[in-house]
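Novice: Quick one, structure for this:
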Amino acid sequence: MTIDDGIWSYPAGSGRAGGQDLTGYAVVASDGATLGHVEREAAPFGMRHLIVDSGAWVFGRSTLVPAGVVRAVDPAGRKVRLDCTRDEVKQAPRFRTDSETRDSGYLSGVGDYYARLTTPA
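Specialist: Okay, here's the model as predicted:
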């Protein structure tokens, strides 16, 4: 469905425990910028992702982040660390409405974007 179906699964060693609720966890980019908090998690079409409420950092919009971009989950600190920078998340295909989470074409485009970021050159 996308150039890297692994982009929709949490990486081994990320610390993500099955059934763990990440709602409310802070989301931190690889450059140390806090992007907002996890609003919810979903997996339509087997494409697991987080919806991140980014508050004011990008004019109050939410962002869709595939699970494969998660570098680490810190349950004690209630943080999710990503394997991309704030600017890379900001440049991702724009998330506008929940209906996009049911559009496999939109999700594939998001997956392709993030897979290019996380695939070694």
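Novice: rest of the way, CA atoms for contacts and neighbours
Specialist: Fine.
Novice: which residues touch the single longest strand found in the chain?
Specialist: Criterion DSSP state E: the longest strand present in the chain is strand 34-42. Around strand 34-42, the neighbours that count as contacts under C-alpha atoms under 8 Å, 6 or more residues apart in numbering are 22-29, 48-55, 57, 86.
Novice: Next, the second sequence, to be compared with the first:
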Amino acid sequence: MTDHFWTYGTDSGYLAGTDLTGWRVEAADGSIGKVDKHSDEVDDAYLVVDTGVWIFGKEVLIPASAVTRVDLEGHTVHLALTKDQVKGAPEFHSEKHLADRQYREDLVAYYRVGGPF
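Specialist: Here you go, the predicted model:
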């Protein structure tokens, strides 16, 4: 993990500019969905993960610092979070939450309390 919540760790294997859209997402204990969108902007990097039918189509915002490994050949993103941590995360609606500072602060608090940060 990195000290920067919204930044990919230097050991994650993420290469700037790589389009992760559509890639599989693996939690620490199994598959959780696919990347719907992502950002690799400095200090504002994240994944929007569509969990599909796994938890009834919920989208969640995952900070880049939760990414432990990017498998470039397998088109898979691996997280330090468990399925339950992702499942319990606040639901994400891009039109409502993307620029909402309070939502971001709540998300940081959720992952710091219930996550590996």
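Novice: hang on, the earlier thing: how about the longest strand of the first structure, which residues of the second structure does it hit?
Specialist: Mapping strand 34-42 of the first structure onto the second structure (TM-score structural alignment) gives residues 31-39.
Novice: check the fit of the matching stretch onto the first structure and give the mean distance.
Specialist: Following the fit onto the first structure, the mean deviation recorded for stretch 31-39 of the second structure is 1.0 Å by mean C-alpha distance after the TM-score superposition for the first structure.
Novice: now that stretch, how far from the chain's geometric center?
Specialist: Remark: stretch 31-39 of the second structure is offset 7 Å from the chain centroid, using C-alpha atoms, centre = their mean, to the nearest Å.
Novice: So Glu73 of the second structure versus Leu20 of the second structure, what's the distance?
Specialist: Per C-alpha to C-alpha, to the nearest Å, Glu73 of the second structure is found 12 Å from Leu20 of the second structure.
Novice: neighbour-wise, which of these two wins?
Specialist: Leu20 (22 against 6; other C-alpha atoms under 10 Å).
Novice: So the more buried one versus Tyr46 of the second structure, what's the distance?
Specialist: In this view, Leu20 of the second structure and Tyr46 of the second structure are 11 Å apart by C-alpha to C-alpha.
Novice: repeat for Glu59 of the second structure
Specialist: As judged by C-alpha to C-alpha, Glu59 of the second structure and Tyr46 of the second structure stand 13 Å apart.
Novice: So for those two, which sits in the more crowded spot?
Specialist: Glu59 (25 against 22).
Novice: What is the longest helix of the second structure by residue count?
Specialist: Using DSSP state H, we find that the single longest helix of the second structure is helix 101-114.
Novice: Would you mark the buried spots in that helix?
Specialist: 103, 107-108, 110-111, 114 (16 or more other C-alpha atoms under 10 Å).
Novice: now the strands for the second structure?
Specialist: 24-27, 30-41, 44-50, 59-63, 67-71, 76-79.
Novice: Show me what Leu107 of the second structure lines up with in the first structure.
Specialist: Per TM-score structural alignment, Leu107 of the second structure is aligned with Val110.
Novice: May I have the residues that are in contact with the most centrally placed residue in the first structure?
Specialist: Against the mean C-alpha coordinate of the first structure, by C-alpha atoms, centre = their mean, the closest residue is Val65 at 2.0 Å. Val65 of the first structure is in contact with 49-52, 89, counting by C-alpha under 8 Å, 6+ apart.
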